[in-house]
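Colleague: need coordinates for the below:
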Amino acid sequence: MRTRPLKVALLGCGVVGSEVARIMTTHADDLTARIGAPVELAGVAVRRPGKVREGIDPALITTDATALVERDDIDVVVEVIGGIEPARTLITTAFAHGASVVSANKALLAEDGATLYEAAERHGRDLYFEAAVAGAIPLIRPLRESLAGDTVNRVLGIVNGTTNFILDRMDTAGAGYSEALDEATALGYAEADPTADVEGFDAAAKAAILAGIAFHTRVRLDDVHREGITEVTSADLASAQRMGCTVKLLAICERAADGRSVTARVHPAMIPLSHPLASVREAYNAVFVEAAAAGQLMFYGPGAGGSPTASAVLGDLVAVCRNKLAGATGPGESAYTRLPVSPMGDVVTRYHISLDVADKPGVLAQVAAVFAEHGVSIDTVRQKGRPDGDGEASLVVVTHRARDAALSGTVEALRKLDTVRGVASIMRVEGE
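Modeller: Down below sits the predicted model:
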């Protein structure tokens, strides 16, 4: 066994970084045995040096992250600061000075992963990022390595714990959106500013990463269609229950049937209670993978938090250190297919549409005619008059599968009908 330790630089010492440092210290002997050499925390870059960090030698703390990654004796840089800059520059600088990188930075990988991949390849270094998607759940490595000989056709997942908790509370406890968000915030699942979660930005970044790996093509954040959960209502959940469904914020990445393009999208959707993802409760994550040879696979577990995310980081650290000792590197970018990413309008899906209409004869015929004009077939219709007798009725239409552009065009045409007082809600139906 090699006696000279492998030296690790840690960028960021928040919830995840501090847990990485703790595990490196308390499990040092186990890590040494698994790697084949000791690992040593050689420096920790932070923004607030005066903060007390239990278990970390104050002599390791620095505010000069650039100087830390430029050190010639650093073998691996662990980046958990997040954001685009200075993370991008620090990572590429680390590669240039001989270090491999373990990152949890989903935003940077989704926005500009190509730059990181190219820098890693140019300098012959590793870039591992299991912790960037779904926390502790082993997902990136199975897609990159275990399924490398297979053809992945679809990735369907719940990849944001905050939104899953909110929707679960709305479904099981009858809470409204604001009430469920307040509870998520009180429990620490939601940030003070929950925008990244509830508007789907976090899930969209993860979808871009998953699609790129699954389909061997470059998919950026801008390629991902994104909708959040802020417009989901208790009425939507009630409608889903009547259909034998529940509502989840889904990240969906698909290969076209002809294999010539891919799509990536994030939006709330109704899924049948019989689907495995329907049973994913509270802040848990789960990802459903469909591959040509392997069939259907499901990955489930805690998708966020200090300890789960640190677990994924440490798993990558062990792999990268083993590669370092062997004088080898692990898998890099695989983007050989160069498939185009199709717009949302080309996606084939189903709609659940709730309309407020005039309660009089002939309305259903007018509505049905609009669907026919746009080539959209109706699966089920449910009409119910209002109990207050105000001359309005509720009309719920569930369609068969059609191009999203045709479905969207149908909704816009419905809005123009004199007998349609309003479109109460629109939600896609997936997972069948």
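
Colleague: CA only for contacts and neighbour counts going forward, please
Modeller: OK.

Colleague: helix or strand: which one has Val287?
Modeller: Assigned by DSSP states H and E, Val287 belongs to strand 284-291.

Colleague: would you map the strands across the stretch 251-400 of the chain?
Modeller: 262-272, 284-291, 295-302, 348-358, 378-385, 392-399 (DSSP state E, counting those that start in this stretch).

Colleague: count of residues packed around the closest residue to Ala358 other than its chain neighbours?
Modeller: Among residues not flanking Ala358 along the chain, Glu392 sits closest, at 4.6 Å (Cα to Cα, 6 or more residues apart in numbering). The burial count assigned to Glu392 is 19, neighbours taken as other Cα atoms under 10 Å.

Colleague: before we move on, the earlier item: a markdown table please, covering the strands of the stretch 251-400 of the chain and showing distance to Val411.
Modeller: Output for those, formatted as a markdown table (distance: least, Cα to Cα, whole Å):
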| stretch | distance to Val411 |
| --- | --- |
| strand 262-272 | 17 |
| strand 284-291 | 30 |
| strand 295-302 | 34 |
| strand 348-358 | 8 |
| strand 378-385 | 13 |
| strand 392-399 | 11 |
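
Colleague: most tightly packed of those?
Modeller: Ranked by mean neighbour count, the strands of the stretch 251-400 of the chain are led by strand 262-272 with a mean of 25 (mean count of other Cα atoms under 10 Å).

Colleague: name the helices or strands packed onto it?
Modeller: If you count contacts as 3 or more Cα pairs under 8 Å, 6 or more residues apart in numbering; DSSP states H and E, strand 262-272 packs onto helix 201-215, strand 225-226, strand 245-255, strand 420-429.

Colleague: you'd agree Ser307 is up against Val16?
Modeller: Yes. Contact criterion Cα atoms under 8 Å: Ser307 and Val16 qualify, at 7.0 Å.

Colleague: quick one: neighbours of Tyr117, just the number.
Modeller: Residues near Tyr117, counting by other Cα under 10 Å, number 18.

Colleague: you'd agree Ala120 is in a strand?
Modeller: No. Under DSSP: H, G, I helix; E, B strand; the rest coil, Ala120 sits outside any strand and is assigned helix.

Colleague: what number of residues lie near it?
Modeller: 25.

Colleague: do the same with Ala107
Modeller: Neighbour tally, Ala107, other Cα under 10 Å: 21.

Colleague: that one: what secondary structure?
Modeller: For Ala107, the assignment made with three-state DSSP gives helix.

Colleague: I have a second one here; can you model it like the first so I can compare?
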Amino acid sequence: MGTHTSIDERYEFSGRVKTWSLIAIVLGVVGVAYGFLIGGDSVQRTFSNLLLASYYFACVCTAAVFFLAYQYVAQAGWSAALLRVPQAMAKVLPIAAVIFIVVALAGLFTTHEVVNEEGHKEVMPYLYGHWAAHGLTDPSSEHYDPIIAGKSSFLNIPFFAGVIVVLLGLYSLFGYLLVKFSQNEDQLGGMFNYDKSFKYSAIFLVIFGFTFPVFAFDAIMSLEAHWFSTMFGWYNLAAAHVSGLAVITLLVIYLRKKGYMQWISENHLHDLGKLMFAFSIFWTYVWFGQFFLIWYANMPEETVYFYKRWEPEYKWWFWLNIVLNFVAPLLLLMSRDAKRLTARLQFTAWVLIIGHWLDYYLMIMPGTIHHEAGHEVHIWDQFGLQELLIFVGFAGILIFLTLNSLSKFTSLVPKKHPFLDESLHHHQ
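Modeller: Coordinates of the predicted model:
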């Protein structure tokens, strides 16, 4: 691939990246089929991994819309030359939303028989069984749970489905509009479409700020419905944002290596590195704030969440989570020069993508996967073919759909963005 310098250049989606992304998708399908076909506890594990991967996928694409919105509201000039990458990710969000909704509802409506803590058999959904199991809100039922009954006004299937459909639909709509305004701007020029982008971005940020915690409460926190944390939504927002920044950074670096977007300089990468560094610190702040307050209060109904993650099978991963998502970016990106090194930035982005997969793993698995008492838990009981192949499959979907969307743009830069010249001559 030769070097391209014209702002009229288009991305051609072909070659090895297209082939390997399709192979990754096939491997993901194989992983899902393997998990369902061998049956037993593997079905629960497969549902949990599908929830993890589809939630991660939706969050990364939503973070791209968030990135676009705050760039417009801040009237940022530096980012104008790389906006096509998050715009391509925003175009993928509706597909990511549909996949997540299908996984969540399939896990909610597909049931299996489990043995509860009292040794009695009980029919429960594979996902969200803590609040969706039969009889939990019925005072005449032997399974009646007063805590769940008290939350039943919002922990019910219609409300749950409505929240995830409406919110992901809204995020997808705003993503679509921001992309549309940018494309119209390329055709018409002037400030009309940029002003609309500014206005709709401001509206989106207000809606997003108030609703994303609700989405996280429904999608993930309700897996362990007795527990709650008012910081959980911001914790998820921080994780989604850092993951989205890492994916944007990797895609920009990939395109530059393939000869595209040669106007992107070490100064642009430096800014992406600063954002990854800063919001990794913010993620740590929220993580520690949630952990410290619950530890200090020492209330059983709250500490149970962390107690479960301090059991032997999860404790190692609990601390590795902090190493990958805080210690690694802190040490790798602290200096100014480090943020300007492509290889260092690329490595850190991969660490953060894997780290936040582990972060979501720790949010989801302890509340959905149950090991028998006395059973010695081995590494392959936690990480096996399902985890690896499903992660690879969703990575393939993200890469294929994003790069395919990127190839549909008439140019790799918003040519008539009012701050484009500032971005093309960005210096620090």
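
Colleague: can you give me the TM-score here?
Modeller: Aligned and superposed, the two chains score 0.25 in TM-score terms (TM-score structural alignment, normalised by the length of the second structure); 165 aligned residues with a Cα RMSD of 6.4 Å.

Colleague: all helices in the stretch 51-200 of the second structure, in order from the N-terminus.
Modeller: Taking DSSP state H, counting those that start in this stretch as the test, the helices found in the stretch 51-200 of the second structure are 84-109, 129-132, 146-150, 157-188, 192-219.

Colleague: make CSV from these and add mean neighbour count to it.
Modeller: Conversion of the helices of the stretch 51-200 of the second structure to CSV gives the following (neighbours: other Cα atoms under 10 Å):
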stretch, mean neighbour count
helix 84-109, 23
helix 129-132, 23
helix 146-150, 15
helix 157-188, 18
helix 192-219, 18
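
Colleague: between those helices, which one is closest to Val351 of the second structure.
Modeller: Closest to Val351 of the second structure of the helices of the stretch 51-200 of the second structure, according to Cα to Cα: helix 84-109, at 20.0 Å.

Colleague: quick check: angle from the closest one to helix 192-219?
Modeller: Angular relation of helix 84-109 of the second structure and helix 192-219 on a 0 to 180 degree scale: 30 degrees, by axes from the mean of the first three to the mean of the last three Cα atoms, to 10 degrees.

Colleague: tell me what helix 84-109 of the second structure is packed against?
Modeller: Packing contacts for helix 84-109 of the second structure, counted by 3+ Cα pairs under 8 Å, 6+ apart, involve helix 41-73, strand 121-125, helix 157-188, helix 232-257, helix 385-408.

Colleague: buried sites along the fourth one?
Modeller: The reference is to helix 232-257 of the second structure. For helix 232-257 of the second structure, the neighbour count (16 or more other Cα atoms under 10 Å) marks 232-253, 255-256 as buried.

Colleague: one more: the shortest one?
Modeller: Of the residues in strand 121-125 of the second structure, those buried under the neighbour-count criterion (16+ other Cα under 10 Å) are 124-125.

Colleague: kindly report the same for the last one.
Modeller: By neighbour count on 16+ other Cα under 10 Å, the buried set for helix 385-408 of the second structure is 385-387, 389-407.

Colleague: now swap in the longest one and tell me
Modeller: Residues of helix 41-73 of the second structure classed as buried by neighbour count (16+ other Cα under 10 Å): 42-73.

Colleague: quick revisit: need the helices of the stretch 51-200 of the second structure in CSV (columns: distance to Phe288 of the second structure).
Modeller: Below are those laid out as CSV (distance: least, Cα to Cα, whole Å):
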stretch, distance to Phe288 of the second structure
helix 84-109, 28
helix 129-132, 26
helix 146-150, 27
helix 157-188, 27
helix 192-219, 18
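
Colleague: for Glu313 of the second structure, find the nearest of those.
Modeller: Among the helices of the stretch 51-200 of the second structure, helix 129-132 comes nearest to Glu313 of the second structure, with 21.4 Å by Cα to Cα.

Colleague: distance from the chain centre to that closest one, please.
Modeller: Relative to the mean C-alpha coordinate of its chain, helix 129-132 of the second structure is positioned 23 Å out (Cα atoms, centre = their mean, to the nearest Å).

Colleague: touching, Thr349 of the first structure and Arg403? I think so.
Modeller: Yes. With contact defined as Cα under 8 Å, Thr349 of the first structure counts as touching Arg403 (6.4 Å).

Colleague: quick check: the residue nearest to Ala358 of the first structure vs Lys384 of the first structure, distance?
Modeller: When distance is defined by Cα to Cα, to the nearest Å, Glu392 of the first structure is 9 Å away from Lys384 of the first structure.

Colleague: same check on Val320 of the first structure?
Modeller: From Val320 of the first structure to Lys384 of the first structure the distance is 61 Å (Cα to Cα).

Colleague: over to Asp168 of the first structure?
Modeller: 27 Å.

Colleague: ditto for Asp29 of the first structure
Modeller: For Asp29 of the first structure, the distance to Lys384 of the first structure - Cα to Cα - is 67 Å.

Colleague: and Ala328 of the second structure, which of the helices and strands packed on helix 84-109 of the second structure is closest to it?
Modeller: Proximity to Ala328 of the second structure (Cα to Cα) singles out helix 232-257 among these, at 13.2 Å.

Colleague: what's the angle from the closest one to helix 192-219?
Modeller: 130 degrees.

Colleague: helix 232-257 of the second structure to helix 41-73, inter-axis angle?
Modeller: Relative orientation of helix 232-257 of the second structure and helix 41-73, computed by the same axes, to 10 degrees: 80 degrees.

Colleague: same for helix 232-257 of the second structure, what does it pack against?
Modeller: helix 41-73, helix 84-109, helix 192-219, helix 266-297, helix 342-368.

Colleague: and it with helix 266-297, angle?
Modeller: On the basis of the same axes, to 10 degrees, helix 232-257 of the second structure is oriented at 160 degrees to helix 266-297.

Colleague: just to revisit the earlier point, can you put the helices and strands packed on strand 262-272 of the first structure in CSV and add distance to Val102 of the first structure?
Modeller: Formatted as CSV, these follow (distance: least, Cα to Cα, whole Å):
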stretch, distance to Val102 of the first structure
helix 201-215, 15
strand 225-226, 27
strand 245-255, 24
strand 420-429, 37
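
Colleague: make a markdown table from those and add mean neighbour count and distance to Leu6 of the first structure to it.
Modeller: Formatted as a markdown table, these follow (neighbours: other Cα atoms under 10 Å; distance: least, Cα to Cα, whole Å):
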| stretch | mean neighbour count | distance to Leu6 of the first structure |
| --- | --- | --- |
| helix 201-215 | 27 | 29 |
| strand 225-226 | 20 | 41 |
| strand 245-255 | 26 | 38 |
| strand 420-429 | 18 | 50 |
